[in-house]
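K.L.:
Provided below are the primary sequence and the corresponding predicted coordinates.
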Amino acid sequence: MAVALILLLVAVASVLFHLYSPWWWTPIASNWSYIDHTINLTFWITGAVFCAVIAFMAYCVLRFHHTEGRRAHYNPENKKLEWWLSIGTAIGVVAMLAPGLVVWHQFVTVPADATDVEVVGQQWMWSYRLPGKDGRLGTSDARLISSDNPLGLNPNDPNGQDDIVVQNEDLHLPVGKPVKVLLRSIDVLHDFYVPEFRAKMDMIPGSVTYYWLTPTRTGTFDVLCAELCGAAHAQMRSKVVVEEEKEYHAWLERQHTFAALSGQRNVAKAAYKTDSE
């Protein structure tokens, strides 16, 4: 009897802890409320199954506890029970997976009017690149990475000369405008994650992954790396500032283009060479 009660108390306490827990998601700041709904659906399905299993265990403890002289009935196979378990499990799995597949399709189907924003991860900092006045990002190549060109941008691509390069600073985005986030790593696995956006994806060296989002409210949000990437993983921080379009364009005007940064590096390099001689 005591064991059965303890099992039921564990189930009830688990449900209450979930419902009244102070640890929950931060207020959402993007269009991906679908992800919240999908996670909630998973919680309810797995929670119902958990409670049902615990209740069944408690029933078995009460109904089939040891009694002197009672012998267990040997039943090695039960086709009816196996069918019910198989069908019930299949329905539960489909109920959890189907909404996720729908949301994933939306997650990677980028609107035609989305603006490209590249996020580059490296141990242990974030860099960003935005298209210039031509509205197009230039190409890049890992073989071009050097101290003078830390992001490996193609200096011979005319589309990249006016690209806005942001290093060791915050990324700014306009509110209410869709953004295609291009993810690139130049050393190890990273994961660009802004909790309020509910969007994240691994950054794999040698490839470009992507997703899209629309910021829905202004504010400053922390950027985290959600993939263990080395000794300073926890310090790999940045911020995304979502602001009105007027403030966003004012910030954009203050940023440096790839051509301007390349010119500054060449001047500094020439000055260093002259001083050395």
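P.N.:
Right, received. Where do you want to start?
K.L.:
Please make it C-alpha for all contacts and neighbour counts, starting now.
P.N.:
OK.
K.L.:
What segments of the stretch 51-200 of the chain are strands?
P.N.:
Ranges of strands within the stretch 51-200 of the chain are 115-122, 125-130, 164-167, 171-174, 179-185, 190-194, 199-203, based on DSSP state E, counting those that start in this stretch.
K.L.:
right, so of these, which gets closest to Y74?
P.N.:
Of all these, the one in closest proximity to Y74, counting by C-alpha to C-alpha, is strand 199-203 (50.6 Å).
K.L.:
helices or strands up against that closest one?
P.N.:
Contacting strand 199-203 under the criterion 3 or more C-alpha pairs under 8 Å, 6 or more residues apart in numbering; DSSP states H and E are the following elements: strand 179-185, strand 190-194, strand 209-213.
K.L.:
who's in contact with the following helix or strand past the last one?
P.N.:
Helices and strands here follow DSSP states H and E; after strand 209-213, the next one along the chain is strand 219-225. When contacts are taken as C-alpha atoms under 8 Å, 6 or more residues apart in numbering, the neighbours of strand 219-225 outside the stretch itself are 190-196, 233-234, 236-243.
K.L.:
Recalculate using a threshold of 6 Å.
P.N.:
Under the contact criterion C-alpha atoms under 6 Å, 6 or more residues apart in numbering, strand 219-225 has outside partners 191-194, 237-242.
K.L.:
Mind checking the helices and strands packed on strand 199-203 for the one nearest to L153?
P.N.:
For L153, the closest of the helices and strands packed on strand 199-203 is strand 179-185, at 12.1 Å, according to C-alpha to C-alpha.
K.L.:
what helices or strands is the closest one leaning on?
P.N.:
Under the contact definition 3 or more C-alpha pairs under 6 Å, 6 or more residues apart in numbering; DSSP states H and E, strand 179-185 sits against strand 115-122, strand 199-203, strand 209-213.
K.L.:
and of these, who's closest to Y20?
P.N.:
If you check each of these against Y20 by C-alpha to C-alpha, strand 199-203 wins as the nearest, at 25.0 Å.
K.L.:
What angle do strand 190-194 and that closest one make with each other?
P.N.:
Between strand 199-203 and strand 190-194, the angle comes out at 170 degrees (axes from the mean of the first three to the mean of the last three C-alpha atoms, to 10 degrees).
K.L.:
one more structure, for comparison:
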Amino acid sequence: MIVAASLVLIVLFSVGFHLFSPWWWTPIASNWGYIDTTLVITFWITGAVFVAVVLFMAWCVFRYRHKPGRVAHYEPESRKLEIWLTALTALGVAAMLAPGLVVWKRFITVPDDATEIEVVAQQWYWSYRLPGADGRLGSSGTEWIDFDNPLGINPHDRFGADDVVIDSGDLHLPLGQPVRVNLRSVDVLHDFYVPEFRAKMDMVPGMVTYFWFTPTRTGEFEVLCAELCGVGHGVMRGYVSIDEPEDFDSWLGEQVTFAGLPAGGAVRVAETAEESDP
């Protein structure tokens, strides 16, 4: 009786803690409410299975408790039970996977009007690159990374001259504008994560990964690294500010472009040569 009652109490405490816990996710600030929906579906399915299994165990403990003279029935297998359990398990797994596949399709399908930006991670801070007046990011690569060019922007690519460079600073984005976030790492694995955006992706050295989102409310949101990246992992933080469009334009006009950095000299020389070439 004590064991059976303890199992029932575990179920009641677990369900109550889930419903009244103060540790719910932060209020959403992007278009990815779909991700919250898939989490809720997963909670309902796994929670129902948890409650059913633990209550069944409690019933078994109570129903088949020891009594003098009772002999256990030996039944090594049951084909009917195996079929039912397999079918129910398959149905539950499919119910959890299907919404995720739909959301993943949306997650990797970037709108045509999305603005492209770049996030560069290294131990243990974030840097950013935004397109300038031409609305296009220049190419980049690890071979061009040095003290004067921390993001590895191609100094021979004229499209990179007006790129806005935020080296170890905070990122600003305009409200309501879809954004494609290209992700690069220059050393080890990192993961760019803003809890309020519900969107995150690993950053793998030698690869460019991406995700997209649309900011839906203004404010300042903390950036976290969600991949263990060394002894400074816990302090690898920053902020993303979502501004009204006019405030964003004002902030953007105050930032330094790649052409204004020492490494941007090659771009200026190339542009001057093109202008003087008849």
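P.N.:
Great, that's in hand. Remember, it's a predicted structure, so these values are computed and weren't measured experimentally.
K.L.:
Do you have the helices of the stretch 51-200 of structure 2 handy? List them.
P.N.:
Per DSSP state H, counting those that start in this stretch, the stretch 51-200 of structure 2 has helices spanning 79-108. These are given in chain order.
K.L.:
most centrally placed residue in structure 1?
P.N.:
K200 (1.4 Å; C-alpha atoms, centre = their mean).
K.L.:
I'd guessed that residue sits against L183; true?
P.N.:
No: between K200 of structure 1 and L183 no contact is recorded; they are 9.9 Å apart, counting by C-alpha atoms under 6 Å.
K.L.:
what's the mean distance for the one helix or strand L39 of structure 2 maps to versus structure 1?
P.N.:
Element membership for L39 of structure 2, per DSSP H and E: helix 33-63. Once fitted to structure 1, helix 33-63 of structure 2 is off its aligned match by 0.6 Å on average (mean C-alpha distance after the TM-score superposition for structure 1).
K.L.:
What residues in structure 1 pair up with that helix?
P.N.:
Following TM-score structural alignment, the partner segment of helix 33-63 of structure 2 in structure 1 covers residues 33-63.
K.L.:
Now do the buried residues in the matching stretch.
P.N.:
Buried positions in stretch 33-63 of structure 1, judged by neighbour count with 16 or more other C-alpha atoms under 10 Å: 34-35, 38, 41-42, 47, 51, 54-55, 57-59, 61.
K.L.:
now do stretch 141-153 of structure 2
P.N.:
Applying a neighbour-count criterion of 16+ other C-alpha under 10 Å, one finds 142, 144-145, 149-153 buried in stretch 141-153 of structure 2.
K.L.:
If you tally nearby residues, what's the number for Q122 of structure 2?
P.N.:
Here the count is done by other C-alpha atoms under 10 Å, and Q122 of structure 2 has 19 residues near it.
K.L.:
Repeat that for G206 of structure 2.
P.N.:
Counted with other C-alpha under 10 Å, residues neighbouring G206 of structure 2 total 13.
K.L.:
Check K80 of structure 2 too.
P.N.:
Around K80 of structure 2 sit 8 other residues, with neighbours defined as other C-alpha under 10 Å.
K.L.:
now H156 of structure 2
P.N.:
Residue neighbour count, defined by other C-alpha under 10 Å, stands at 19 for H156 of structure 2.
K.L.:
follow-up on the earlier one: out of the buried residues of stretch 33-63 of structure 1, which comes closest to S262 of structure 1?
P.N.:
I35 (41.0 Å).
K.L.:
quick one, what contacts the closest one?
P.N.:
Contact criterion C-alpha under 6 Å, 6+ apart gives no residues in contact with I35 of structure 1.
K.L.:
quick one: it from V93 of structure 1, how far?
P.N.:
For I35 of structure 1, the distance to V93 of structure 1 equals 17 Å [C-alpha to C-alpha, to the nearest Å].
K.L.:
again, but for D187 of structure 1
P.N.:
Relative to V93 of structure 1, D187 of structure 1 is positioned 37 Å away (criterion: C-alpha to C-alpha).
K.L.:
Kindly report the same for G219 of structure 1.
P.N.:
In this view, G219 of structure 1 and V93 of structure 1 are 38 Å apart by C-alpha to C-alpha.
K.L.:
same deal with H249 of structure 1?
P.N.:
According to C-alpha to C-alpha, H249 of structure 1 and V93 of structure 1 sit 46 Å apart.
K.L.:
now the helices and strands packed on strand 179-185 of structure 1 as CSV including distance to F107 of structure 1?
P.N.:
Formatted as CSV, the entries for those read as follows, by distance: least, C-alpha to C-alpha, whole Å:
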stretch, distance to F107 of structure 1
strand 115-122, 15
strand 199-203, 9
strand 209-213, 6
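K.L.:
Quick one: closest of those strands to V165 of structure 1.
P.N.:
When these are compared for distance to V165 of structure 1 using C-alpha to C-alpha, the nearest one is strand 115-122, at 9.5 Å.
K.L.:
and the closest one, how far from structure 2 on average?
P.N.:
Using mean C-alpha distance after the TM-score superposition for structure 1, strand 115-122 of structure 1 ends up 0.4 Å from its aligned counterpart in structure 2, as a mean over the superposed pairs.
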